[in-house]
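Visitor: fold the following, please.
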Amino acid sequence: MIVSRIEARRDEDTVAAGPLIGRLLDGLPPEAVLTDPDVTASYAHDMASFCPAGAPAVVVLPRTVEQVQHVMRTATALRVPVVPQGARTGLSGAANATDGCIVLSLTGMDAILEINPVDRVAVVEPGVVNAALSRAVGEHGLYYPPDPSSWETCTIGGNIGTASGGLCCVKYGVTAEYVLGLDVVLADGRLMSTGRRTAKGVAGYDLTRLFVGSEGSLGIVVRATLALRPKPPAQLVLAAEFASGAAACDAVCRIMAGGHVPSLLELMDRTTVRAVNDMTRMGLPESTEALLLAAFDTTDPAADLTALGALCEAAGATQVVPAEDAAESELLLQARRLALVALEAVKGTTMIDDVCVPRSRLGELIDGVERIAGKHRLTIGVVAHAGDGNTHPTVCFDAQDPDESRRARESFDEIMALGLELGGTITGEHGVGVLKKEWLAREIGPVGMEMQRAVKQVFDPLNLLNPGKLF
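Guide: Predicted structure coming up:
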C-alpha cells in the first residue's frame, strides 16, 4: 500500500512537472528529487556576495555513482544545465544555480571508503566533510593536511573543485598536491577514472590535475583517492605583535629566507584582531597593528619557535609570546579560523578577496589595501596565509546601502588589480566562479582563454556543466 502511494505520487509529479522530473524519477528515489520552490531556493547560491544566482528547476540528491550517471544522461538528453554543489561554503559563486538548471548536490555521497596506512591513501566520496576525514585518518596515525577555514563544514568534493588551501599550506601544500586519482562522471554520463593510487606515476596527460580546480565545469567527481602523511607531533604556536604591517611582512621574509619551515604562518591586521575580540572576547592584543601567528609541528617546536621569535624581534616585533601548551595554541588558531566570520559581523556583509602575491611583495599589497580602504572610506580587514603570500582582504559593508555597496565592489576590483601589478594572481584558493570571470581573462590573456575554452569544449561540448562559471 505504501509502495502504491509512492508510485501514485510519482505519477502525479511527472504529469505536473514535465519530462525532466519524470525522467529523473526513472533512476532516482522520490526523496532524492526536490521540487518545492522554497526548498530549491535554499540551494541557489554559495556564500559569495555580488554573484547572481538563478532559480533551479530541481535539486537532486544522489547517493550512488549510478544515480549521478543517470542525472547526467537525463541532462544531456534534455539539454538541461547541471550545477554541481558540495556544502556551498565557497566564496566565488561557483556553486550558484542558473535558471532552470538541475542542482546536483553531492553531500549525500559522504562515505569514507578506505583508509590504507601502508599505501598512505584514503578513498572517499565527494560529500565527505574535511574535518571528518581528518579525524578518521588521525585514528590510524595519519594526516590529511589541507584544512580550509571552513573545514568543519566544507566537503572534499568542493575542496577539489576549487583547489582549496588552508592554514597549513606553507609547509604541506594545497589540495591539488594530495589528489592522486579521481572517478569522474562526464557530461554525457560516462564514468572515467584518472590518476593512480601508487606513490608515483606519469602515464599520459595529468587529467587528475586538470579536474582539480575546474569548479565542476568539466565533470562530476564521484570518488577521490587522496594521499596521506604520517601524523605530525602536536604543534606549538607563537604570537608576535608588530607596530606596522610592513614590519610583520619583513618578519615573514626573514623567516622564509632563513630556511625555516613552519607548519603555519598567518597574519591578522588590527581591524581583524578587533573584530575577533568583539565577537569572541578572546582578549587578543588590540594595540597591535599586525599579529603574526607561527607554528611548528617538529620534534622540538619550542626551539624552533625561539629561533623564529628572534627573527620577529629583529624585524621590529614589539612583543613575542610563545604558547605554553597545545590548548593555548589551539585558542590562537581558533581566533584565526574565526577571522572571516568576525569581519562579516562588522557590517553584516563582506566581499572576501583572494589575492596571492610573491612573499617578497606581501608588504606592498598590505600597504596598498590600506590606501584603497581610505580612498573608498571602507573598513577592510586583512587576514593572510602569510607564508605563501595568499591574502584575504575582506571588505566590510552594508548591503542595504547602494553607495557603500558600489564602493565595496570598486575596492574589491582595485585590490585584484593591485595583486596582478605585484606579479600575483587573482585567486590563490577560492576559485573564479562568477565573481572573478572578468579578472581571469585579464590574468591569463586571450591565448590562455582560447585554450581554456577548447578544453571545456572537449569535455562538455553542450556546455551543460556549471555554465557561466570561469568564463
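Visitor: okay, CA-based contacts and neighbour counts for the rest of this
Guide: Noted.
Visitor: which residues touch residue 246?
Guide: 363, 364, 366, 367 (CA atoms under 8 Å, 6 or more residues apart in numbering).
Visitor: and those residues, which of them are buried?
Guide: By neighbour count, with 16 or more other CA atoms under 10 Å, the contacts of residue 246 hold 363, 364, 366 as buried.
Visitor: return the closest of those residues with respect to residue 353.
Guide: Using CA to CA, the shortest approach to residue 353 within these belongs to residue 366, at 12.4 Å.
Visitor: I have a second one here; can you model it like the first so I can compare?
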Amino acid sequence: MSRVLLGLLREALSERVDTDPQHLQNARADKSGHAAAGTPIAIVHAASIADVQSTMRIASETGTPVVVRGAGTGLAGGANAGAGEIVLSMRGLDRILEVRPDDLLAVVEPGILNADLNRALEGHGLWWAPDPASREISTVGGNIATGAGGLLCAKYGVVRDAVLGLDLVLADGRLLHLGHRSVKGVTGLDLTSLVIGSEGTLGVVVGATLKLRRLVPGQARSLTASFPDVRAAATAAAAVTASGVQPAIMELMDASCLRAVHRLLDLPAPDETAAQLTVQTDGPAASVDAEAIAVTLAEAGGTVRLAADDAEADLLWRVRRSMHPAMETLGTTLIEDVSVPRSALPAMFDEIARIEREFDLVIPTVCHAGDGNLHPNFVFEGDEVPDVIWRAADELFRAARRLGGTLTGEHGVGALKRRWLVDELGEDQWRLQREIMRVFDPQGVLNPGKVFAP
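Guide: Modelled structure (predicted):
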C-alpha cells in the first residue's frame, strides 16, 4: 500500500514528496518530549493550496491518515506523525498576501512565523496581538490550530479573538472560506471559531484573515518584583487583578525556573526560594498604571524595580522568554498547561507544592499570572515519560479542575492529554464533539489518535 500511495503522491506532487529518513524521524516529535510510534510514509511540502487539496484527495481516496505540521514546536504531541501517516508540511506556505491598514486586517498563509509576521507589519504601523513565548519559532497556522495565547493575552485576548476568517481545505479536498473581513458578522454558525483550536482534526488551514491593532510606539513600561516564595508572588498577582489596573503582561516565575534561567544567561544567582513577577503596562496610561501596580506589589511584600530604560526592560523579558531553553538544559521536559481562575492562583501553587511533596519531584512552574495559565514543567531523563510523572500530572489536572480550571489553556490536547478529555467535558459533550468532527472528516483521516481518540 505504501508503494502505491507514494506513486500517487509523486505523480501529483513530484518533488514536493519527501522520504528522507532523517526528515521522517524529525516529524515524529515536537517540543513536548513525546514522539509518535513508528515512522511516517512521506512528507508533502505544500507550496500552494492546490498541493494541499491534491494531498487530501489522495489521502481520502486511499484512507491514509494525514498529520498537518507547521514548525513542530507544539507541546502536546498534536502534530507528531507515526507509522502509516502522511505528514502535510505547511512551512512553505509562508506569504503575507495582503495588508490593509485602513481595515486593520492582514491575509496570510499559515506557515509564516509569528515574529516574522509582526516584523513585517511593523512597517505599516500594525501588529497581531497573539504573543506566545515561542513567537520566534512557531507558525501562525500552529497558533491557530492550538488556539494559542501567550504573554499579552491578559489584555489583548487569545488567537480566537484575533482571527476574522479562515480558508480551510476539508478532508476530501474541498476548499471552504469561513468568516469574513468585516469587524462584525453573525451569518450562520461561527465555524471560524470552531476550527480555531481544533488541532488539525477538522481541516487544513491554508489561509487566515487576521484582525490587527495599531502600534503605539514608546508607550510601554516594565517592572519586576521579587518575593520570598511563589505563594507570595501569586497572591500579589491576584491583588493586581483585583485592583482594577490592567497590565498588558504579568508573568510569574517560581524559584526553580528563575535559578535555571539565571544559570543559562549567566546572571547572578537569585535567592534560593525567591519568585519573580514581571509586568508590562502599555498605552497612554502606561506610566501611571506601572506606578499603581508597583504600589500594589510593594504592599504585598514585593521588592519592586521599575526598568530604567529599554535595555533593562529587554533583559527582563529575555529572562522570561528564556524559560523553555533553560528547562531543556535540565533534561527532557514535559511542559504542562493548566489554567485556573486568577483568584485561585495561590491555591494552585499550594497544590503544586503538595504534588511535589507527594511524588518527590521538583516541578518548575512559570505562569501567565495575568490570566491564570500555569506551565508546570516535569523534567526527566530519557525519551519515555516515567509513570510517576504521569501520576503526578494526573493529580495536577484534577487539582486545576477542582479549582474551577481546565487541563489546557493554550497548548491543546494533542496526543498527551486525550485520556483526560472526557473527565473534563463529560460523556455527553465529549460524544457531541466527536460527532461534529466526523461531519467534517467522515473517514477520520485528519490527525487520527489526537484529541478525541478513544
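Visitor: and residue 90 of structure 1, what's its match in structure 2?
Guide: In structure 2, the residue matched to residue 90 of structure 1 (TM-score structural alignment) is residue 74.
Visitor: helix, strand, or coil at residue 32 of structure 2?
Guide: Put simply, residue 32 of structure 2 is coil when judged by DSSP: H, G, I helix; E, B strand; the rest coil.
Visitor: residue 80 is in contact with that one, correct?
Guide: No. Look at residue 32 of structure 2 against residue 80 with CA atoms under 8 Å: they stay out of range, at 10.0 Å.
Visitor: higher neighbour count, those two?
Guide: Higher neighbour count among residue 32 of structure 2 and residue 80: residue 80, with 28 against 21, using other CA atoms under 10 Å.
Visitor: show me what contacts the more buried one?
Guide: Residue 80 of structure 2 sits in contact with 27, 28, 29, 30, 35, 36, 67, 69, 72, where contact means CA under 8 Å, 6+ apart.
Visitor: next one: residue 387 of structure 1
Guide: 169, 170, 252, 256, 264, 265, 266, 359.
Visitor: what's the neighbour count on the first one?
Guide: So the one you mean is residue 169 of structure 1. Residues lying near residue 169 of structure 1 (other CA under 10 Å) number 24.
Visitor: quick one: map residue 191 of structure 1 onto structure 2.
Guide: Looks like residue 191 of structure 1 aligns to residue 175 there (TM-score structural alignment).
Visitor: helix, strand or coil for the closest residue to residue 193 of structure 2 other than its chain neighbours?
Guide: Residue nearest to residue 193 of structure 2 in three dimensions, not counting chain neighbours: residue 160, with 6.2 Å by CA to CA, 6 or more residues apart in numbering. Following three-state DSSP, we place residue 160 of structure 2 in the helix state.
Visitor: ok, now residue 28 of structure 1?
Guide: Applying three-state DSSP: residue 28 of structure 1 is coil.
Visitor: and the residue nearest to it when sequence neighbours are not counted, which helix or strand is it part of?
Guide: Leaving aside its sequence neighbours, residue 28 of structure 1 sits nearest to residue 67 (CA to CA, 6+ apart; 6.4 Å). Using DSSP states H and E, residue 67 of structure 1 maps to helix 65-78.
Visitor: repeat for residue 295 of structure 1
Guide: Counting by DSSP H and E, residue 295 of structure 1 is found in strand 290-296.
Visitor: which stretch of structure 2 lines up against the very next helix or strand once past that strand?
Guide: Counting by DSSP H and E, the next helix or strand C-terminal to strand 290-296 of structure 1 is helix 301-314. Aligned using TM-score structural alignment, helix 301-314 of structure 1 spans residues 286-299 in structure 2.
Visitor: what's the mean deviation for the matching stretch versus structure 1?
Guide: Once the two are superposed, stretch 286-299 of structure 2 sits an average of 1.3 Å from its aligned residues in structure 1 (mean CA distance after the TM-score superposition for structure 1).
Visitor: show me where the stretch 351-471 of structure 1 has strands.
Guide: Using DSSP state E, counting those that start in this stretch, the strands of the stretch 351-471 of structure 1 run over 379-385, 390-397.
Visitor: now do the first one: which elements does it pack against?
Guide: In terms of contacts (3 or more CA pairs under 8 Å, 6 or more residues apart in numbering; DSSP states H and E), strand 379-385 of structure 1 is packed against strand 264-269, helix 270-280, helix 362-376, strand 390-397.
Visitor: if you set the cut-off to 6 Å instead, what comes out?
Guide: Strand 379-385 of structure 1 sits against strand 264-269, strand 390-397, with contacts defined as 3 or more CA pairs under 6 Å, 6 or more residues apart in numbering; DSSP states H and E.
Visitor: what range does the shortest one cover in structure 2?
Guide: Aligned by TM-score structural alignment, strand 264-269 of structure 1 corresponds to residues 249-254 of structure 2.
Visitor: if we look at that stretch, which residues are touching it?
Guide: 151-152, 230, 275-280, 365-370 (CA atoms under 6 Å, 6 or more residues apart in numbering).
Visitor: run a quick neighbour tally on the aligned partner of residue 426 of structure 2 in structure 1.
Guide: Taking TM-score structural alignment, the alignment pairs residue 426 of structure 2 with residue 445 from structure 1. As a burial measure, residue 445 of structure 1 scores 11 neighbours (other CA under 10 Å).
Visitor: again with the one 3 residues further on
Guide: As a burial measure, the neighbour count of residue 448 of structure 1 was computed by other CA under 10 Å and equals 14.
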